[in-house]
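Asker: Make a model of this:
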Amino acid sequence: MKRTKIKDALNATAPMDEILIKGWVRSKRDNKGFSFVALNDGSCLATIQAIVDHTPEIEEALSRIGTGASVGIVGELVESPGKGQKWEIRGKKLEVIGEADQETFPLQKKRHSDEFLRSIAHLRPRTNKYGAMFRMRSALAQAVHKYFSEKDFFYIHTPIITGSDCEGAGEMFRVTSLEAGSQLPPEEDFFGQPSQLTVSGQLSAEMFSLSLGDVYTFGPTFRAENSNTPRHVAEFWMIEPEIVFSDLSDDMDLGEDMIKYLVAHMLDNCAEDVELFAKWVDKGLMPTLQTILDKPFERVPYTEAIEILKKTKKKFEYPVEWGMDLQTEHERFLCEEKFKKPVYVYDYPKTIKPFYMRMNDDNTTVAAMDCLVPRIGELIGGSQREERMDVLVARMDEMGLNKDDYWWYLDSRKYGTAPHAGFGMGFERMLMLVTGVSNIRDVMPFPRTPKSLDF
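Answerer: The predicted model follows:
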């Protein structure tokens, strides 16, 4: 008999004479002559209740199951007389698929802390919160692809192993086939040169945008940054579109449209799971998401943003000066207290931005932008790219970059250059936005952080 998912059973429009449900036991309650067994199979937030009469075979099976065990139940789908549920199963057969040791099974009916659940990340999807989280992660990833497909973007798979440092920060994981302690030069390594895990697929995506038009890449990126903040991990996923014959304003339009689309998609398609987070994680989640949908994003030049921050009476941990990179406390003040909605800050000082960002006419700032959202701060970072060969070369010289390492990148400015722009959106930060979760470790199946490589 084919298994019916609990989600489909609960959405049935009529009773069924015989149905097979398989899942994990959330609870078991024995009465005289029968037992209640609540099952969840991960397909939705809800459990389905099965009532099984005691027969010798069923009693033997019941004696072997407890919370966490996997079972299969065959029975009738009937209307439930209980409140809060439309359907239940009148069980006729009970099969024990996998027992769970009740003395050591770590998930109990009580609420567990997020810190404890991170220590058992392989089991936390069994909880309501994390089952909802990872269903939403799946739905959000699919929505990203759906958005770009509807916009006629091409999906590009960019390299994970690279020989170039897109950001110029140097915080990259090295990739080598040489044995530990080897004194051989990089020329003897697998690729014949130093290689790293990528921090961004942007440079590769740029090449394809100058051939195919609008493209995007969506994949894992890595940063060897020894940071233990709630917003940083060593391995994370980035959404990086590139749009051609476009400028910074077009780039900001795309980012705003995409965020609104993804929020609407999650509210429409994951309503039950979103409601769980709105009730138990962030009471202000629904108003925040509704504001994103209803109001246009603010757009403020960096210089004006600095003046706003200087004039406020709020005391910041990091003093505000022109030329500094905004800290999370500054970003959150702008979008949560000053404008009370998402904010684009644009035209940053060139001294704090990478070489590829387009120089403005003032020769001091570049056409860069960050999109700041409540509770998180920076969600998107992007720019118009420098399409002018002479200006790009001058910037690379200014920053001490070896142009030989970027010969292919410079070719794109040599052969049919064109204005183009793009951005990077942290996928996990977008998931934090739509769930209200404050720690990035809690929106990732198996987070990678300094000194932590479990699971």
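
Asker: going forward, measure contacts and count neighbours with C-alpha atoms only.
Answerer: Noted.

Asker: who touches stretch 262-272?
Answerer: By Cα atoms under 8 Å, 6 or more residues apart in numbering, the surrounding residues in contact with stretch 262-272 are 45, 136, 139-140, 143-144, 147, 274, 289, 292-293, 434.

Asker: Please repeat the previous calculation with a cut-off of 10 Å.
Answerer: Contact with stretch 262-272 is made by 44-46, 132, 135-137, 139-144, 146-147, 258-259, 273-275, 278, 286, 289-290, 292-293, 430-431, 433-435, as judged by Cα atoms under 10 Å, 6 or more residues apart in numbering.

Asker: Tell me where the stretch 1-150 of the chain has helices.
Answerer: 6-10, 56-62, 114-118, 128-150 (DSSP state H, counting those that start in this stretch).

Asker: Can you mark which positions in the second one are buried?
Answerer: Of the residues in helix 56-62, those buried under the neighbour-count criterion (16 or more other Cα atoms under 10 Å) are 58-59, 61-62.

Asker: Nearest to residue 367 among those residues?
Answerer: Residue 367 lies nearest to residue 62 out of these, by Cα to Cα, at 66.1 Å.

Asker: Please generate a structure for the following sequence too, so the two can be compared:
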Amino acid sequence: MQRTRIDVLLSEQSVGQTVVVKGWVKSFRNNQFISINDGSCFDNIQAVLNRENYDIDFLKTITPGTALKVVGTIVASQGSGQAIEIDVTEIEIYGTANAETYPLQPKKHSKEFLREIAHLRFRTNTFGAVFRIRHAVSFAIHSFFNDRKFYYLHTPIITASDAEGAGEMFRVSTLDLAQPPKTESGDIDFKADFFERETHLTVSGQLEAELGALALGQVYTFGPTFRAENSNTSRHLAEFWMVEPEVAFADLHDNMDLAEAMLKHIISYVLEHCQRDLQFLNDEQIKEESQKPKNQRSELSLIERLQSCIADDFVRISYTEAIEILKNSKPNKKKKFNYIIEEWGADLQSEHERYLVEKHFKKPVILFDYPKDIKAFYMKVNEDNKTVRAMDILFPGIGEIIGGSQREENLDVLLARMEEMDVPAEELYWYLDIRKYGSCPHSGYGLGFERMVQFVTGMGNIRDVIPFPRTPGNAAF
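Answerer: Purely as a prediction, here's the structure:
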């Protein structure tokens, strides 16, 4: 007899049907009521057995975490909290969980503790919900681009270029670290390495995606990226995922339109398809907020915040307008910001971005036309020669969630920018070639996937929305 997933069983509620259910024990009460979950949905199914039919030693093996199979008949539940339950006729234990050592006891665990047992935290209500939603966000992204006839392009994970120019990259090498080969000048001889040159893990697939866009029209990447930044904050990871579309013949306004449409599609999809998981996370957030002082509580619940993001158009303002708003804001005048805004040209920090979104406009904001001195070499320079056609999308609770731009298609301007910023042109000859041969206006952006998941789940720490977080000093599991 085939196993029935619990999500199917609960949706169909076929009273009188004989079913096989397999899953893990969430709780076992009175040696009679087993709550089982198989990961297919948030809710459990209750299996009711006649304890007189089983040896007491056997019943003692049914503890939280035990993997089992039950066979029985679907009946209308006599208790509250569920419409149906299983009247058990047969039970088989696959694997027990020692009740004394099993880390997930029936009590509330801190997220810090659960990060230490990340291999087991999927089994908790919170992380089961988070990772089902993470899947839904991923699927929504692929469906969004597929419906718009984008091509999914797999860009290199190992690269010899630094798209951001940051230099904080993980080196990839097969050389003997104890005795690396040296050149006559005493430097490490990367000619002896596997790729015969110095290589790293990528920080972005953007540059390669541009090559695809200028032939296929519109492409997107969705893959892992890596930054060797020694940052232990709730917003940073050393290994994370990026979504990076690139579109030929698109200007900055087209870019903003695409990004806003994508974000709204993702949120709408999650609201429609992850209702039970979202409701649980929403209720948990309300409980947590109630413990805070009134002046520190969020004005909107998680679900209300998601709904507000799709209800209205995002605010679109220039960097210059944003600077004026921030300069004249109370936190700035009273020096409440950690980074005081004094003049045009300042690089906005998370506290500034969140002020614009959460306090001033109270909705998502798209900032555009940033000073060229604080942006990357590949962004198109405006006619004022002071700003570039860059755009960032700011979300409540997150700050920047998307960064993008219209790319510089003029070869001479691009070469001048690379020289200004000490980006070696000879290493990016292939990138320059697409400005030589059939260049055209084009645009793209990058979405930090984990930040998106963090936003739709309401999780406060980015380490809690990726299965196995990689951070300074931590590469466990």
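
Asker: Can you say which of the helices of the stretch 1-150 of structure 1 is nearest to residue 72 of structure 1?
Answerer: Of those, nearest to residue 72 of structure 1 by Cα to Cα is helix 56-62, at 10.7 Å.

Asker: For the closest one, which outside residues touch it?
Answerer: The contact list for helix 56-62 of structure 1 (Cα under 10 Å, 6+ apart) reads 28, 30, 33-35, 37, 52-55, 71, 91-97.

Asker: Can you verify my assumption that residue 219 of structure 1 contacts residue 201?
Answerer: Yes - with contact defined as Cα atoms under 10 Å, residue 219 of structure 1 reaches residue 201; the gap is 8.2 Å.

Asker: need the helices of the stretch 1-150 of structure 1 in a markdown table with distance to residue 253 of structure 1, can you?
Answerer: As requested, the helices of the stretch 1-150 of structure 1 are exported to a markdown table (distance: least, Cα to Cα, whole Å):
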| stretch | distance to residue 253 of structure 1 |
| --- | --- |
| helix 6-10 | 37 |
| helix 56-62 | 58 |
| helix 114-118 | 36 |
| helix 128-150 | 14 |
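
Asker: contacting residues around the counterpart of residue 476 of structure 2 in structure 1?
Answerer: Structural alignment places residue 476 of structure 2 opposite residue 454 in structure 1 (criterion: TM-score structural alignment). Applying Cα under 10 Å, 6+ apart to residue 454 of structure 1 gives the contacts 119-122, 446-448.

Asker: for residue 423 of structure 2, same thing?
Answerer: With contact set as Cα under 10 Å, 6+ apart, residue 423 of structure 2 has these partners: 161-165, 377, 415-417.

Asker: corresponding residues in structure 1 for stretch 81-93 of structure 2?
Answerer: Aligned by TM-score structural alignment, stretch 81-93 of structure 2 falls on residues 84-96 of structure 1.

Asker: List the buried residues in that stretch.
Answerer: 87-96.

Asker: Report the distance from it to the chain centre.
Answerer: In terms of Cα atoms, centre = their mean, to the nearest Å, the centre of stretch 84-96 of structure 1 is set 36 Å apart from its chain centre.

Asker: hang on, the earlier thing: need the buried ones from the contacts of stretch 262-272 of structure 1 selected in PyMOL.
Answerer: Only the buried entries of the contacts of stretch 262-272 of structure 1 go into this PyMOL selection, using 16+ other Cα under 10 Å:
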select buried, resi 44+45+46+132+135+136+137+139+140+143+144+147+258+259+273+274+275+278+286+289+292+293+430+431+433+434+435
